[in-house]
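Undergrad: need a structure here:
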Amino acid sequence: MKNNQEYLLSSVKNALRLLRTFTMDEPEKKVTELAVSLGLGKSTVSRLLATLASEGFVIKDPETQKYRLGLSILHLNTVLTSNLEINRESDPILQRLVQEIGETAHIAVLEGMDVVYLNQVECKHPVKILSHIGRRNPAHCTSSGKVLLANSEEKVIDQYIEKGLQKYTAHTITSSDDFRAALKSVKEQEYAISIEEILEGVASIAAPIRDYTGKVVYAITVIGPVHRMNPHNISIINKVKNAAKEISDRLGYWKNGSI
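TA: Next up is the predicted model:
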């Protein structure tokens, strides 16, 4: 039998797993759905939900009997995002980039096998795309993901390719040789494009952001519909690359005299 400490640690882990099951695509779930997705008993899930609800981390809809995230999550998110240096330093540059190009701009980071969007400034006429703050997307079919992978260690690239390059559209790169060649080009030219690789009708351009050591830690990306934005446009590419360099400056990269 588990001792009390092991039980508490297991409960905390399951509570965190439960919170992570809520997404933009599935913002509300019933106890049964949560139990199945987590591989836990309904009684265990019910107890976890009751505890989380008492602290405001989830809310139960009395009509649908479904749970959704509570305002306590919003408070934590506000604390986190307002104190992220990258968000503070990138905000004015993202704002300017959106004004210049007319499309939505983001800051992304590589976490595990996915890219996660940390900051976003929307354009006046945004389209529905899979890139809201906190969204996780596969790295191989996004411009920001390719930028971040291209500047990662070889073992990270190997691990990513080993798990398989899932096909999302007819334009997704699924050949390991083609993908390695693409990453090589991205690293050399210091930008990446993605044209309908993750979602039909959507294109993006990304460039690397470096910290004070010169390491690529984030990517800046501009995303828009293909009928409005040409990702091969040199003027747009240069605007994105210059924005990335300016944010790198703000993060201290200039101190090394590298920019």
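Undergrad: hey, let's count contacts and neighbours off CA atoms from now on
TA: OK.
Undergrad: can you count the residues close to the residue lying closest to M229 once chain neighbours are set aside?
TA: Spatial nearest neighbour of M229, chain neighbours left out: A203 (7.3 Å); criterion: Cα to Cα, 6 or more residues apart in numbering. Using other Cα atoms under 10 Å, A203 is surrounded by 24 other residues.
Undergrad: swap in S43?
TA: Residues near S43, counting by other Cα under 10 Å, number 12.
Undergrad: other SSEs contacting the helix or strand harbouring it?
TA: Here S43 sits within helix 42-54, counting by DSSP states H and E. On a contact count with 3 or more Cα pairs under 8 Å, 6 or more residues apart in numbering; DSSP states H and E, helix 42-54 meets helix 4-20, helix 31-38, strand 58-60.
Undergrad: gap between the closest residue to R210 other than its chain neighbours and L52?
TA: Nearest residue to R210 in three dimensions, chain neighbours excluded: V216, at 4.3 Å (Cα to Cα, 6+ apart). According to Cα to Cα, to the nearest Å, V216 stands 37 Å off from L52.
Undergrad: tell me the centre residue of the chain?
TA: Centroid-nearest residue in the chain: V116, 1.5 Å away (criterion: Cα atoms, centre = their mean).
Undergrad: check which helix or strand covers that residue.
TA: strand 114-121.
Undergrad: burial count for I220?
TA: I220 has 29 neighbours, counted by other Cα under 10 Å.
Undergrad: sec struct for V240, please.
TA: Recorded secondary structure, V240: helix (DSSP: H, G, I helix; E, B strand; the rest coil).
Undergrad: do the same with I107
TA: The three-state label given to I107 by three-state DSSP is strand.
Undergrad: what sits against it?
TA: I107 is in contact with 90, 117-120, 218-221, counting by Cα atoms under 8 Å, 6 or more residues apart in numbering.
Undergrad: with P208 instead?
TA: So P208 contacts 147-148, 190-191, 216-220, 241, 244 (Cα under 8 Å, 6+ apart).
Undergrad: rerun at 7 Å
TA: 147, 190-191, 216, 218-220, 244 (Cα atoms under 7 Å, 6 or more residues apart in numbering).
Undergrad: alongside the first, I'd like the structure of this one:
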Amino acid sequence: MPGPKVPAAQSTLRILRFLASRKGPVAASSIATALELPRSSVYHLLAVMTEQGFVVHLPEERLYGLGIAAFELSSAYTRQDPMARLGEPLLRALVDAVGENAHLAVMHGRDVVYVVEERAPYKPSLVTNVGVRIPAHLTASGRSMLAGLPPAQVRALYPDRDSFASRWESTAITTPGQLRAELSRTRERGWAVEEGDVTPNFASVAVAAHDHRGLPVAGVALTFLGHKIDDEQRAELVGHVRRTAEALTRRLHGAVPGGGG
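TA: This is a model prediction of the structure:
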């Protein structure tokens, strides 16, 4: 028998679902109209959710979008067994095909968390053990996912220089402008890369897997000794990574960018 309804809780969840269904942040008035809620209630609930990190307010644009806490809830789900179970056989096949270390990561706030790691025989161990967190903007897998998010959402995650502070010493990207430029290059290429930003002498290439809305939910990556892989070999590795990411997208019943199945 269902329990008593809690109007504020219902309205809060409806607002979160609505924000999750949008491609980017929206105005409070649009939320109130779409959900047929009083504007005063919408503003009050948005203020509470902003304080708790589930919603981010972009005052210059007068828009509201999902906050870091909402991303953490989402990636908490994808970090569980379903994602690992779906990804592990694909990454094993990827490693067998190319002989390099492969890993699968999901977003957790401004970090990536590694949920699958497959090591190739006789290859050096890396820092991408399952459960390890690394700032997303430094990693190929993180960049592959960030490049697929709406620009306003990226601005909400990285509003200023302080957003890039971390225990990692890399100075590859330290400002919102540098991040925008890198993500633009990533979108143009169709895949992400990092060169020694996480571990000296090592490079990584990555492609994102997507959900049913075409939004990135995980990053498939290969890591290798950069000086041992020439441009032709790197292009071949990227092709394998792309096919693996597309296969994972299909397993997730997602939308493959470019109209794939």
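Undergrad: before we move on, back to that, could you identify which of the helices and strands packed on helix 42-54 of structure 1 is most buried?
TA: strand 58-60 (a mean of 20; mean count of other Cα atoms under 10 Å).
Undergrad: which residues in the stretch 1-150 of structure 2 form helices?
TA: 7-21, 28-35, 39-52, 68-78, 81-98, 140-146 (DSSP state H, counting those that start in this stretch).
Undergrad: most packed of those helices?
TA: Scoring those by mean neighbour count under mean count of other Cα under 10 Å gives helix 140-146 as the most buried, with a mean of 30.
Undergrad: that one vs structure 1, average offset?
TA: Mean deviation of helix 140-146 of structure 2 relative to structure 1 after superposition (mean Cα distance after the TM-score superposition for structure 1): 0.9 Å.
Undergrad: and that helix, which stretch of structure 1?
TA: Counting by TM-score structural alignment, helix 140-146 of structure 2 falls onto residues 143-149 of structure 1.
Undergrad: gap between the matching stretch and the chain center?
TA: Its chain's average C-alpha position is 11 Å from that of stretch 143-149 of structure 1, according to Cα atoms, centre = their mean, to the nearest Å.
Undergrad: kindly report the same for stretch 95-113 of structure 2.
TA: For stretch 95-113 of structure 2, the distance to the chain centre is 12 Å (Cα atoms, centre = their mean).
Undergrad: what of stretch 103-122 of structure 1?
TA: For stretch 103-122 of structure 1, the distance to the chain centre is 4 Å (Cα atoms, centre = their mean).
Undergrad: what span of structure 2 lines up against it?
TA: Counting by TM-score structural alignment, stretch 103-122 of structure 1 pairs with residues 100-119 of structure 2.
Undergrad: G196 of structure 2 and G190 of structure 2: what is the separation?
TA: Using Cα to Cα, G196 of structure 2 is found at 20 Å from G190 of structure 2.
Undergrad: and the residue nearest to the centre of structure 1, how far from K42 of structure 1?
TA: According to Cα to Cα, V116 of structure 1 stands 31 Å off from K42 of structure 1.
Undergrad: now which of the contacts of I107 of structure 1 would you call buried?
TA: Using 16 or more other Cα atoms under 10 Å as the burial test, the contacts of I107 of structure 1 include 90, 117-120, 218-221 as buried.
Undergrad: between the two ends of the match of stretch 103-122 of structure 1, how far is it?
TA: Stretch 100-119 of structure 2 has its terminal residues 7 Å apart, counting by Cα to Cα.
Undergrad: which of the contacts of P208 of structure 1 map to contacts in structure 2?
TA: Among these, the contacts conserved in structure 2 (both residues aligned by TM-score structural alignment, their matches' Cα atoms under 7 Å) are 147, 216, 218-220, 244.
Undergrad: before we move on, back to that, grab the nearest non-local neighbour of the residue nearest to the centre of structure 1.
TA: R136 is the one closest to V116 of structure 1 (Cα to Cα, 6+ apart), at 4.6 Å.
Undergrad: let me see the contact set for that neighbour.
TA: So, once contact is read as Cα under 7 Å, 6+ apart, R136 of structure 1 ends up touching 114-116.
Undergrad: can you classify the alignment partner in structure 2 of the residue nearest to M229 of structure 1 by secondary structure?
TA: Aligned counterpart of A203 of structure 1 in structure 2: A203 (TM-score structural alignment). Following three-state DSSP, the label given to A203 of structure 2 is strand.
Undergrad: isn't A203 of structure 2 right next to H227, touching?
TA: No. A203 of structure 2 lies out of contact with H227 (Cα atoms under 7 Å); the separation is 8.7 Å.
Undergrad: what's the first-to-last distance across stretch 77-95 of structure 1?
TA: End-to-end distance for stretch 77-95 of structure 1, by Cα to Cα: 21 Å.
Undergrad: touching it from outside, list them.
TA: Here stretch 77-95 of structure 1 has contacts from 105, 119, 121, 243, 247, 250, using Cα under 7 Å, 6+ apart.
Undergrad: would you mind giving those residues as CSV with distance to K155 of structure 1 added?
TA: Shown next, in CSV, are the contacts of stretch 77-95 of structure 1 (distance: Cα to Cα, whole Å):
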residue, distance to K155 of structure 1
A105, 30
N119, 28
V121, 33
A243, 29
I247, 28
R250, 30
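Undergrad: which single one of the residues you listed is nearest to R20 of structure 1?
TA: For those, the minimum distance to R20 of structure 1 (Cα to Cα) is 19.2 Å, reached by N119.
Undergrad: quick one: that closest one from I247 of structure 1, how far?
TA: According to Cα to Cα, N119 of structure 1 stands 13 Å off from I247 of structure 1.
Undergrad: now swap in A35 of structure 1 and tell me
TA: Separation of A35 of structure 1 from I247 of structure 1 (Cα to Cα) stands at 43 Å.
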